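Trainee: Give me a model of this one.
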Amino acid sequence: MTLFDYSHILTDTVDKLSDNNSYRGLFHQHKDGEPLPSGKALEEIIDLSRAILFPGYFGKSNINSQNINYHIGVNLERLFELLTEQIQAGLCFGVENNGMETKDEPCRDTAARLASELIRRLPEIRSILATDVEAAYYGDPAATCFGEIICCYPIIRAITNYRIAHELYTLNVPLIPRIITEMAHSETGIDIHPGATIGHHFTIDHGTGVVIGATCIIGNNVKLYQGVTLGAKSFPMDENGNPIKGIPRHPILEDDVVVYSNATILGRITIGKGATIGGNIWVTESVPAGARIVQRK
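Mentor: Just a heads-up that it's a prediction; the model follows:
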């Protein structure tokens, strides 16, 4: 009995997959010493950040007021090391994929400066996250304490990732902010683009299925429910038929807005201060302050 010779199939497939017409736009050519950012390292960065921002709730459970300085110091040193390494990888990726030609190639000094700037902002990030915890607690009658909010509520994990990613985004670090928010998207079902601007005392009840676009501006004391989309309408095209990027195309929600479950708000419109948007409706025009928009009976 003669066995079928599969070698020609393998060889032919290798040749087809190695053809540059096959992988155009799908291939990242590595250079020595310039790896892509590591998903595993970024997961550790988020774990360390959560342990620093919420000591005792994330990370080591034996932390107390006597050893907190030591634990935070150790975690910050490791965080700085990992951030520097990953930011450098992100900067290298950005130079290559944006077709930039510059004499100032990404270097470890630049990455270390950006990493230290993010770390300098951590106390401010913690302060605003404390308001998000308050908003989740006072906005949910089922919540029993702040600890339950921090441990259990998906919004805290998602908003923590977002607030870290947003700071990296404002520092013009490529790729990494989006990876960090997509990690939270996978973990919680909450999709927040790092370019969005979100004020203090922000919360999402339940959370699953929420989408917040890149150019959204969300004020203070805003509450969303599950399934809310803050999205864009059709994209304007240039003369070549390509979508025009970088223009404001997502909603503005002013202070004290509440948006109920599965509402869809599209386009660069403004939802005025104190407005309420009911569930399961589409909104494509601006809403005045204090208005209440619900389905018709």
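
Trainee: okay, CA-based contacts and neighbour counts for the rest of this
Mentor: OK.

Trainee: Who are the contact partners of the residue nearest to I155 when sequence neighbours are not counted?
Mentor: In space, and not counting its chain neighbours, I155 is closest to I204: 5.9 Å by C-alpha to C-alpha, 6 or more residues apart in numbering. Taking C-alpha atoms under 8 Å, 6 or more residues apart in numbering, we find I204 in contact with 136, 155, 223-226.

Trainee: With respect to S116, which of the residues you listed is nearest?
Mentor: I155 (26.5 Å; C-alpha to C-alpha).

Trainee: quick one: L230 is in a strand?
Mentor: Yes. Counting by DSSP: H, G, I helix; E, B strand; the rest coil, L230 falls inside a strand.

Trainee: Alongside the first, I'd like the structure of this one:
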Amino acid sequence: MNTENNRFSNILQESQSNNWVRAIDSSKIINWIDDLFKILFPEKALETIQIELLLDQSKANFISILSEIVKDKTANQILDDAEAFYAALPDLYTSMQKDAQAILDTDPAADCIQEIINSYPGFFAIEVYRIANVIASLTACLLPRILTEYAHSKTGIDIHPSATIGVPFMIDHGTGIVIGETTIIGKYVSIYQGVTLGALQVEKSMQEKKRHPTVEDHVIIYANATILGGSTIIGNHSIVGGNTFITKSMNPYSFVMQSNKNTVLNQQEIKDINFFSI
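Mentor: Next comes the predicted model:
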């Protein structure tokens, strides 16, 4: 090995000794969440004994992942966390069913629950968030963030695992949605593509503060709306129109829309106008 390679190898070794490591192979986590979804939403109904065996295997894999990634807990504490997560799974499953039903009830393009489970990116992103959120409440580790970033990579929907989201929650289309860490969302909220629920300022000193908005029950937020600030509250039953930019609270039953007007011209009278000139 030449001198330069040897020097770089030493630099890498020293850096990796100071936490510059991945901590776990993400593929193990992805396989675990995909297998869990196959238990919750299988291609065909499973017998009870099959479900029990699959859940036992899922729990064993989960414990293995936690054991690799969590370094500040004993084996017994990790077992307790795993038991707590799987004890929460029935309630999680009920929440998922309510999310899917609400999407079916509100989206005129949805024909059946199976379509939502199989093909709706919003449903997938919401349910991965719900799983990650429970894990985040049990243990501080990389696992919840890896899960939501997996959903982000598949759907274009970025939901922080520590956000608070009520049941049911509906996302339609979804690409480009960002929901920040301290966001609070109530029940029966619908969000469309490109919506950002973000911070008014991005400063490390605000890490422990509420930086993201609160959206109360029965609110609809249409495409590309941006709502910023930890003190910003969107009152219940409000409608937020597309392309709006909001940094102040709205009272319940409010309706906000873009004030810019579209210009409509008769095409037969504007043939000589080149709208695409530079």
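
Trainee: hang on, the earlier thing: cross the contacts of I204 of structure 1 against helices and list the overlap.
Mentor: 136, 155 (DSSP state H).

Trainee: Of the contacts of I204 of structure 1, which is the nearest to G90 of structure 1?
Mentor: G90 of structure 1 lies nearest to I155 out of the contacts of I204 of structure 1, by C-alpha to C-alpha, at 26.5 Å.

Trainee: Give the equivalent position in structure 2 for the closest one.
Mentor: Under the alignment by TM-score structural alignment, I155 of structure 1 pairs with G122 in structure 2.

Trainee: count of neighbours near its match?
Mentor: Number of residues near G122 of structure 2 (other C-alpha atoms under 10 Å) recorded here: 28.

Trainee: Provide a list of residues in contact with it.
Mentor: Listed by C-alpha under 8 Å, 6+ apart, the contact set of G122 of structure 2 reads 155, 157, 170-174.

Trainee: Out of those, which sit inside strands?
Mentor: Under the assignment DSSP state E, these contribute 170-172 to strands.

Trainee: Doesn't Y70 of structure 1 belong to a strand?
Mentor: No. Counting by three-state DSSP, Y70 of structure 1 is located in no strand; its state is helix.

Trainee: Now check structure 1 for the residue matching F37 of structure 2.
Mentor: In structure 1, F37 of structure 2 lands on R50 (TM-score structural alignment).

Trainee: any idea which element that match lies in?
Mentor: R50 of structure 1 is located in helix 39-53, with elements delineated by DSSP states H and E.

Trainee: Report the buried residues of that helix.
Mentor: By neighbour count with 16 or more other C-alpha atoms under 10 Å, helix 39-53 of structure 1 contains the buried residues 42, 44-53.

Trainee: hmm, back to that, out of the contacts of I204 of structure 1, which comes closest to Y169 of structure 1?
Mentor: I155 (20.0 Å).

Trainee: I'd guessed the match of F37 of structure 2 sits against T160; true?
Mentor: Yes. Under the criterion of C-alpha atoms under 8 Å, R50 of structure 1 makes contact with T160 at 7.4 Å.

Trainee: Out of the buried residues of helix 39-53 of structure 1, which comes closest to A184 of structure 1?
Mentor: Nearest member of the buried residues of helix 39-53 of structure 1 to A184 of structure 1, counting by C-alpha to C-alpha, is I46, at 9.8 Å.

Trainee: Once you drop chain neighbours, what's closest to the residue nearest the centre of structure 2?
Mentor: With distances taken as C-alpha atoms, centre = their mean, structure 2 has I159 as the residue nearest its mean C-alpha position (2.7 Å). Spatially, and ignoring its direct neighbours in sequence, I159 of structure 2 is nearest to I179 (4.8 Å; C-alpha to C-alpha, 6+ apart).

Trainee: before we move on, the earlier item: save the buried residues of helix 39-53 of structure 1 as a markdown table, and put in distance to H30 of structure 1 too.
Mentor: Shown next, in a markdown table, are the buried residues of helix 39-53 of structure 1 (distance: C-alpha to C-alpha, whole Å):
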| residue | distance to H30 of structure 1 |
| --- | --- |
| L42 | 19 |
| E44 | 23 |
| I45 | 23 |
| I46 | 25 |
| D47 | 28 |
| L48 | 28 |
| S49 | 29 |
| R50 | 31 |
| A51 | 33 |
| I52 | 33 |
| L53 | 35 |
